[in-house]
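A.B. asks: this one's structure only:
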């Protein structure tokens, strides 16, 4: 199904596409920012509920959204000082998060209207061409994102990109999940395949260290409720006002698992990416209202943003995010529900 979802202040029409599989999953995707607006998933009793945070209107996405459900880029996460050097040339980016550039700048990929190039009952592909110099990034970047609802009740996201000049790319999806549908996610139990994380300094910029999680509130190598240590007097917890940190995966076989004990819903994450930004919804303040009509407060959702590391262009020891004309950027992440 295809529906009109309004028109942006730039005069661009926005559409909403509905995807369904045979196992009870239903997703609604907007052409604005490749936003996953809703994702209905059955509970243990078979009753479906929307397990992602999203806005009911286009105006709210443009004025109140905290990147709900969007693809962010060209560079997901933060770049310190809004600056990076590539092949000896320094590039200046918008500083839209204190002294840092966040999620691609003032009008990143989440604020662009994408073009649908393929649509089936359970899959959609959207494309966007980012011209050279947009938000300060070099090279014209051709990007495509494909959402697929699979037969085993998973949402798979496939990213592809090419460039005509050297640039940096770090795409991710900023969906906030709540497997209960409503309320806090602090009772959700999280298990991460990560024995290290990247500590941050002021502004949530990585220090460059890959620190062990053992003995800290960041140790999810065994399952823990998200909220069980979220107020511990740990310097990194205090800097993020909770969790807003990149975790480094130990192996590529699986990334994370989350379970909501109340509904029985679980979500397993696999990815080709080396890390994940785990964000516990610390800055949700009730200003944004969800599709159910209820406001989103602190802890109303969590994000598992699979990606390369924050500020990688300024940390040569981190995995590279450089894309050159002879290469193709490819990345896949799957969220599987049970």
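C.D. replies: Great, that's in hand. Please read all numbers here as calculations on a predicted model, not as lab measurements.

A.B. asks: C-alpha from now on. contacts and neighbour counts both.
C.D. replies: Fine.

A.B. asks: and residue 236, which of the three is it?
C.D. replies: Following DSSP: H, G, I helix; E, B strand; the rest coil, we place residue 236 in the helix state.

A.B. asks: stretch 270-288: end-to-end distance?
C.D. replies: With CA to CA, to the nearest Å applied, stretch 270-288 spans 30 Å between its terminal residues.

A.B. asks: please apply the same query to stretch 197-213.
C.D. replies: First residue to last in stretch 197-213 (CA to CA) measures 7 Å.

A.B. asks: need the contact partners of it.
C.D. replies: Defining contact as CA atoms under 8 Å, 6 or more residues apart in numbering, one finds that stretch 197-213 is touched by 78-80, 97-100, 195-196, 218-220, 236, 239-240, 244-248, 310-311, 315, 317-318.

A.B. asks: try 7 Å
C.D. replies: Contacting residues not belonging to stretch 197-213 are listed as 78, 80, 98, 195-196, 219, 236, 239-240, 245-248, 310-311, 315 [CA atoms under 7 Å, 6 or more residues apart in numbering].

A.B. asks: in stretch 14-34, which residues are buried?
C.D. replies: Of the residues in stretch 14-34, those buried by neighbour count under the rule 16 or more other CA atoms under 10 Å are 14-21, 25-34.

A.B. asks: please disregard the earlier target; I meant stretch 126-137.
C.D. replies: 126, 127, 128, 129, 130, 132, 134, 135, 137.

A.B. asks: now whichever strand or helix holds the first one, how far from the chain's geometric center?
C.D. replies: This means residue 126. Under the criterion of DSSP states H and E, residue 126 resides in strand 123-130. Put simply, strand 123-130 sits 16 Å off its chain's centre (CA atoms, centre = their mean, to the nearest Å).

A.B. asks: so, if you compare the buried residues of stretch 126-137, which one comes nearest to residue 149?
C.D. replies: Minimum separation from residue 149 among the buried residues of stretch 126-137 (CA to CA) is found for residue 126, which lies at 15.0 Å.

A.B. asks: alongside the first one, take a look at this:
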């Protein structure tokens, strides 16, 4: 082989390798309609093969496919195969929740001496903002492509008085998928009248891909306190120290360890992080011995509602025909403390005119080493 042919040979090999370079991918398809407007299913894939699916209906995280210790990719979040199921009443699988996540006692609060009555949707207390954000049709505003991540921007305009909340509020949710197998969700809001805002994502996770329930998965939450609650799961305004109790998650423990000692045989508590307000910090770690998957949570939010699917009873049939029963998954809803508008001792959730509400949560997926699985 002469020198020219040799050079050509290596050029062909090089160009072939370059053609195999793995990159971020994005796709969009029509998924249905809501109030005669188009609903899309979006898919983001990173160079490692991890992918997430999103929809502008409820700004929902539909699926999250991540590798296990054998590099098998499985979906680790609950959800449905089609839009019609999301449009029916459900436990808000993967949804964006707002204006105010969790509970507000009797649906009432006051701002600057003026009282507001929220629509409680027939319940005693306001829960998850009356389901406004989770059933809204969000606008697909932009697709962001960078060397280290790909993202999708959803926006939604909430009118003055919706479910009783004051102010016209412009909301933004940005989902990012990074090259480090992270799903980062950024929340933003501005208002033309002082109002309360607390947004969260309501995904249900099972790191073993629903092969088993969550009992053997281990969790650690950097929180010495939870909000003390009444029988309606609404805060009393006091904090309850959990160290050396059945609710203590400051050291990694299997979810099954104390679960049957708790009311309703499950966790449904707001853990208040050991950190400064607005500080970005890794505060939660979950590991699964079956798959080897891990989940690390970093956030700027002050607390997390840790919920172990206690009310799931098989009524909902999810993706691939899987029935969602009790303890099939857990929620890690990072948020402001529940009922904060009625407790001035809690970190403030008041968004004033001229300010911007900004919070984020990052769910980072990994594979545990042998010592972490012991």
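C.D. replies: Arrived safely. Since this is a predicted model, take the numbers as computed values, not measurements.

A.B. asks: give me the TM-score for these two chains.
C.D. replies: Here the superposed chains carry a TM-score of 0.95, computed using TM-score structural alignment, normalised by the length of the first structure; 331 aligned residues with a CA RMSD of 1.2 Å.

A.B. asks: include distance to residue 332 of the first structure when you put the buried residues of stretch 126-137 of the first structure into TSV, please.
C.D. replies: As requested, those are arranged in TSV below (distance: CA to CA, whole Å):
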residue	distance to residue 332 of the first structure
126	15
127	16
128	18
129	20
130	21
132	25
134	25
135	25
137	23
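
A.B. asks: quick check, nearest of the residues you listed to residue 279 of the first structure?
C.D. replies: Scanning these for proximity to residue 279 of the first structure, where the rule is CA to CA, the winner is residue 135, at 24.7 Å.

A.B. asks: look up the closest residue to the aligned partner of the closest one in the second structure, ignoring the ones flanking it.
C.D. replies: Pairing criterion TM-score structural alignment: the partner of residue 135 of the first structure within the second structure is identified as residue 163. Computed as CA to CA, 6 or more residues apart in numbering, the closest residue to residue 163 of the second structure that is not its neighbour in sequence is residue 119, at 4.9 Å.

A.B. asks: map that neighbour across to the first structure for me.
C.D. replies: Under the alignment (TM-score structural alignment), residue 119 of the second structure pairs with residue 94 in the first structure.

A.B. asks: in which helix or strand does its match reside?
C.D. replies: Secondary structure from DSSP H and E places residue 94 of the first structure outside every helix and strand.

A.B. asks: need the contact list for the residue nearest in space to the middle of the second structure.
C.D. replies: Closest to where the C-alpha atoms of the second structure average out (CA atoms, centre = their mean) is residue 201, at 3.1 Å. If you count contacts by CA under 7 Å, 6+ apart, residue 201 of the second structure has them with 94, 95, 96, 97, 333.

A.B. asks: looking at the first structure, which of these hold up?
C.D. replies: Contacts conserved in the first structure for the contacts of residue 201 of the second structure, using both residues aligned by TM-score structural alignment, their matches' CA atoms under 7 Å: 94, 95, 96, 97, 333.

A.B. asks: so how far does stretch 160-168 of the second structure reach from one end to the other?
C.D. replies: Stretch 160-168 of the second structure has its terminal residues 4 Å apart, counting by CA to CA.

A.B. asks: likewise for stretch 149-157 of the first structure?
C.D. replies: Between the opening and closing residues of stretch 149-157 of the first structure we find a distance of 9 Å, counting by CA to CA.

A.B. asks: now that stretch: buried residues?
C.D. replies: Within stretch 149-157 of the first structure, the residues that qualify as buried by neighbour count (16+ other CA under 10 Å) are 149, 150, 153, 154, 155, 156, 157.

A.B. asks: need the contact partners of it.
C.D. replies: The contact list for stretch 149-157 of the first structure, computed with CA under 7 Å, 6+ apart, reads 20-23, 25, 122-123, 145-148, 332-337.

A.B. asks: mark which of these are buried, thanks.
C.D. replies: Applying 16+ other CA under 10 Å to these, the neighbour count classes 20-21, 25, 122-123, 145-148, 332-337 as buried.

A.B. asks: sec struct for residue 115 of the second structure, please.
C.D. replies: Secondary structure of residue 115 of the second structure, reduced to three states by three-state DSSP: strand.

A.B. asks: ok, now residue 228 of the first structure?
C.D. replies: At residue 228 of the first structure, secondary structure determined by three-state DSSP is coil.

A.B. asks: and it, how many neighbours?
C.D. replies: The local packing count at residue 228 of the first structure equals 13, with neighbours defined by other CA atoms under 10 Å.

A.B. asks: and it? What does it align with in the second structure?
C.D. replies: Residue 228 of the first structure maps onto residue 257 of the second structure when the alignment is built from TM-score structural alignment.

A.B. asks: look up how far residue 67 of the second structure lies from its match.
C.D. replies: Look at residue 257 of the second structure and residue 67 of the second structure: by CA to CA, they are 27 Å apart.

A.B. asks: now swap in residue 13 of the second structure and tell me
C.D. replies: When CA to CA is the yardstick, residue 13 of the second structure and residue 67 of the second structure sit 30 Å from each other.

A.B. asks: give me the more crowded residue out of the two.
C.D. replies: Set side by side, residue 13 of the second structure and residue 67 show more neighbours around residue 67, with 21 against 11, by other CA under 10 Å.
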